[in-house]
Each structure stands twice: as structure tokens, then as C-alpha cells.
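**Q** Fold the following for me, if possible:
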Amino acid sequence: MSETLEILQDNLGKALWDTFFMVGVATLVGVVLGTALAVLLYLTQHRLFTPNHAVNEIVGFVVNVIRSMPFLILLVVLIPLIQLLIGDPYTPTGGAIALSIAAVPFFARVAESAFQEVDEGLLEAAISTGAPLWQIIFGAIFPQALPSYIRGIVLTIISLLGYSAMVGTIGAGGIGDLAIQYGYNRYETGVLVAIVLLLIVLVQVIQWVGDRIAVRVTH
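**A** As a prediction, the model looks like this:
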């Protein structure tokens, strides 16, 4: 027990920081680029805007290809690319790059689903007023899709938190790395139990906060 506490005291702080760094960067990149892709997918398939079957199919295919790969396999495939970009892929920065690439297509589909929930009658009314496209997007689509959009961000953060634990399998840092290095390789069961409990608490807190925000912005 004392050894477990000593390991956690010496390593948990840095492991948490690495995890928050990787998940934070990946969430930011995933939400920004994923939203842009979602808007493109939504506009190119919706009958009220500028349907473009070819663009929609190509973008959708690329998104689906990345989403179809289990993250651990994607992580291994990306190691040469990450090595080319930053030199050492086995770092929190390398993990953040891998998580970001996984987050973009994941959130793109989540955000697209949120946009598809917007009532067409509202869009038709906005279009009939002669409002420009950017105003329709930010004045009609986003406000109406916001509750589902926020829940999608929460889902993405929780998924990335789980993915970040897998990054630990290649020694890139974070609480997954701590669990592998000490809880598994050194048979410190107490470390594994502590990390599992910590992950449960983190997920519950993130979900609770996200649900409260989503309720607040529901029209």
C-alpha cells in the first residue's frame, strides 16, 4: 500500500498533466476542424443550400476511413508521420497529434448529426428573408443545434480520455502510461485500481458539467 501511494505521489501529477494536455489539444483541434468538416458535409447534402454530391461523397469517404480504424491501429499507423513532424512520437505531443487526427472525423460526424436536427421550416424562413449563408449558419443552425452540439463535445472529450489511455501503451505519457508502466508491468494492482477510479470520477464530472450546460442552452 505504501509503495502504491509513493508511486502515485511521484508520478500521478505529471501523468494527469500529460493527459489533460493531450485531450485538451485534441479536443480543440477536433472541435474546430471537425465543425468545419461538419458544416461542409451538411451544406453539400442539404437540399436547401448547395448540394454537391461529389464533394460530399469524397469528404464523407475520407472521414469514414479514419473513423473506421480502431484507435490503437491508427496510432501505430501514424507513428512514422508523427516522427517526421516532431522527431519523437513517444511523447505527449506525439500523443496529442494522434488524438487530434482521430478527433477531427469523430467530431465531424457528431456535429453533422446535431445540424441535421435543425427544423427545415426555420431554415426556409431564414432563407426567404434573403439572409446570407454565414448568417443562416451562425444565426439559425448553430443556435438550434447547440444543445446536441455541446453534448457532442462532451462525448468527444470522454472518448479522447479513453483514447489517451491507449497512448500509454506506446509510452507516450499520461495516466495510461502510468497504468501500464507500474500497474501492469510492475504488478502494482493498487495503481491500476486508483487510475480506474480516477477515470470514472473524471468521466462523471465531465458528463455532469456537459449535461448542465446543454440544459442551459436548450431553447
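
**Q** from here on, contacts and neighbour counts on C-alpha atoms
**A** Will do.

**Q** so where does Ala15 fall, helix or strand?
**A** helix 2-45 (DSSP states H and E).

**Q** for that helix, packing partners?
**A** helix 53-68, helix 92-116, helix 142-167, helix 175-178, helix 189-217 (3 or more C-alpha pairs under 8 Å, 6 or more residues apart in numbering; DSSP states H and E).

**Q** out of the ones you listed, nearest to Ala38?
**A** helix 92-116 (4.7 Å; C-alpha to C-alpha).

**Q** and the next helix or strand after the closest one, what does it pack onto?
**A** Toward the C-terminal end, the helix or strand that comes next after helix 92-116 (DSSP H and E) is helix 120-128. Judged by 3+ C-alpha pairs under 8 Å, 6+ apart, the packing partners of helix 120-128 are helix 133-136.

**Q** Would you mind pulling the contact partners of the helix it packs on?
**A** Leu123, Ala126, Ile127 (C-alpha atoms under 8 Å, 6 or more residues apart in numbering).

**Q** Sequence B follows; please return its structure for comparison with A:
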Amino acid sequence: MKEVFSLLIKDSGLLWQGILQTAYMVSVSMLLASLFGIPLGIGVVVSEEGNILENKAINLILSTFINITRSIPFIILMVALIPLTRIIVGTSIGTSAAVVSLTIGAVPFIGRIVEGALKEVDGGVIEAAQAMGANPWEIISKVLLPEALPSLVLGLTITAISLIGYSAIAGAIGAGGLGDIAIRYGYHRFQTDVMIKTVVLLVVIVQIIQNLGTYLARRLDHS
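**A** Take a look at the predicted model:
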């Protein structure tokens, strides 16, 4: 009985460490990816033909970048970014190293989400703002983003959930987190109970994030 209790305590500490590592990877990469992905998505929309900052060359460059980077499987992207990761964080393994790949992998994803959300904004609202003399920056900051905010929240929620899945993949190759625990202990050491616990924890975390995102989107939707 004491051995079973000790094992449970040990597992609890191990799983808690995995949760913290996963939370670190997802939260930091989500923040950094948003800082780059949101402007990227805005740039694609406003540079389109007939939009407020029409520029076909810039639009082509941004769209091509998104299409190319989104087409690369994450596991291949992680391997390809090893040299860059070593330059940025000094190592290619661990949670901080995984943040580099997770961030770069999420940027184009967020870019497309932002693009889709902004395109849902009624064109009449933009035309009304232009008629009132609003400049492009005012249209972006006071019209496009506020109007698209509920859709943006839902889209970023989807991104966060995807990053949890990517972090599990990163964990399988030494990045830490719940994915690393599931592979190292659950699979390689044949500890099925540890595997089940990590899966349950991942499901719970995803449900919490999804419900929170849905709640915030509803609160922000004033239509």
C-alpha cells in the first residue's frame, strides 16, 4: 500500500512538472506568435486589391510566406530550425528550444486566422469610416480589429489548442512537458497509467481553454 501511495505521489509531482512545462511552452509561444502573426494577417488583408493599403507585391509576398510555412509539417519544421534554435537559445533541446519552433510554426497559422476574421467585417462599416475621414491606421485600430474581436478570440483559442498538440510532439523529442512524460514513462517504460493520466490532463486543459475562449467571444460579441 505504501509503495502504491508513493508511486501516486511521484506521478503527481511528475505530471505537475509536465503541466508547468507545457503551460510555459504554449503561453510564451502563443504570445510571441501573436505579436508577429496578427500584424501579418492585417497586412495581408489591407494590402489586397481594392483595400485601404492596396499593394499587390506586398500582398503576394505575405501570402506566399504564409502558404509555404503552413505547408511544412511541424516535426520537419522543428528539425529544420535546429541551427536557428541553437543560435537563439543556445540549445536544441528543452522547453525554451521548443518555444522557437512553436512560435515560428504558429505565426502563419495566426496570420490566416486574423485574415479570415477581418474579412468577415462588413465592408459598409469600413466605407463609413473612410467617409468620415478616418486614416488607414484608425480604420485598422478602431474599426477592423474591434469588429473582428470575437472571431479573433475564437481563432486564437484554436491556435492555443493546436499549440498544445504541437508541444506534445515537441515533448516526444526532448522538449519536456506532458508529451515527453507520455513517451518517456508511458510508452518506453510501459507505464500505461502514466500514459492515461497525461491524455486525461491534455483533454482537460483543452476543454478549459476552449470553454474560456468561447465565453470571452460571446462576451465581446455585441451584434
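
**Q** now, of the helices and strands packed on helix 2-45 of the first structure, which is deepest in the fold?
**A** helix 175-178 (a mean of 26; mean count of other C-alpha atoms under 10 Å).

**Q** so where is it in the second structure?
**A** Per TM-score structural alignment, the counterpart of helix 175-178 of the first structure in the second structure is residues 178-181.

**Q** What of stretch 16-30 of the first structure?
**A** Taking TM-score structural alignment, stretch 16-30 of the first structure hits residues 19-33 over in the second structure.

**Q** who's in contact with Val55 of the first structure?
**A** Thr44.

**Q** Map it across to the second structure for me.
**A** Match for Val55 of the first structure (TM-score structural alignment): Ile58.

**Q** Then Trp208 of the first structure?
**A** Using TM-score structural alignment, Trp208 of the first structure sits opposite Asn211 in the second structure.

**Q** what's the mean deviation for the match of helix 175-178 of the first structure versus the first structure?
**A** Mean deviation of stretch 178-181 of the second structure relative to the first structure after superposition (mean C-alpha distance after the TM-score superposition for the first structure): 0.6 Å.

**Q** And for stretch 147-158 of the second structure?
**A** Averaged out, stretch 147-158 of the second structure is 0.5 Å away (mean C-alpha distance after the TM-score superposition for the first structure).

**Q** which part of the first structure lines up with that stretch?
**A** The aligned range for stretch 147-158 of the second structure is 144-155, by TM-score structural alignment.

**Q** Could you do stretch 70-77 of the second structure as well?
**A** The aligned range for stretch 70-77 of the second structure is 67-74, by TM-score structural alignment.

**Q** What lies in contact with the matching stretch?
**A** By C-alpha under 8 Å, 6+ apart, stretch 67-74 of the first structure touches Ile66, Ala98, Ala102, Pro105, Phe106, Tyr163, Met166, Val167.

**Q** Kindly indicate which of the contacts of helix 133-136 of the first structure lies nearest Arg212 of the first structure.
**A** The nearest one, if we look at the contacts of helix 133-136 of the first structure relative to Arg212 of the first structure and count by C-alpha to C-alpha, is Leu123, at 27.2 Å.

**Q** The closest one: how many residues sit nearby?
**A** As a burial measure, Leu123 of the first structure scores 16 neighbours (other C-alpha atoms under 10 Å).

**Q** Please apply the same query to Glu6 of the first structure.
**A** Around Glu6 of the first structure there are 11 residues (other C-alpha under 10 Å).

**Q** residue range for stretch 97-108 of the second structure in the first structure?
**A** Using TM-score structural alignment, stretch 97-108 of the second structure pairs with 94-105 in the first structure.

**Q** distance from that stretch to the second structure after superposition?
**A** Relative to the second structure, stretch 94-105 of the first structure is 0.7 Å off (mean C-alpha distance after the TM-score superposition for the first structure).
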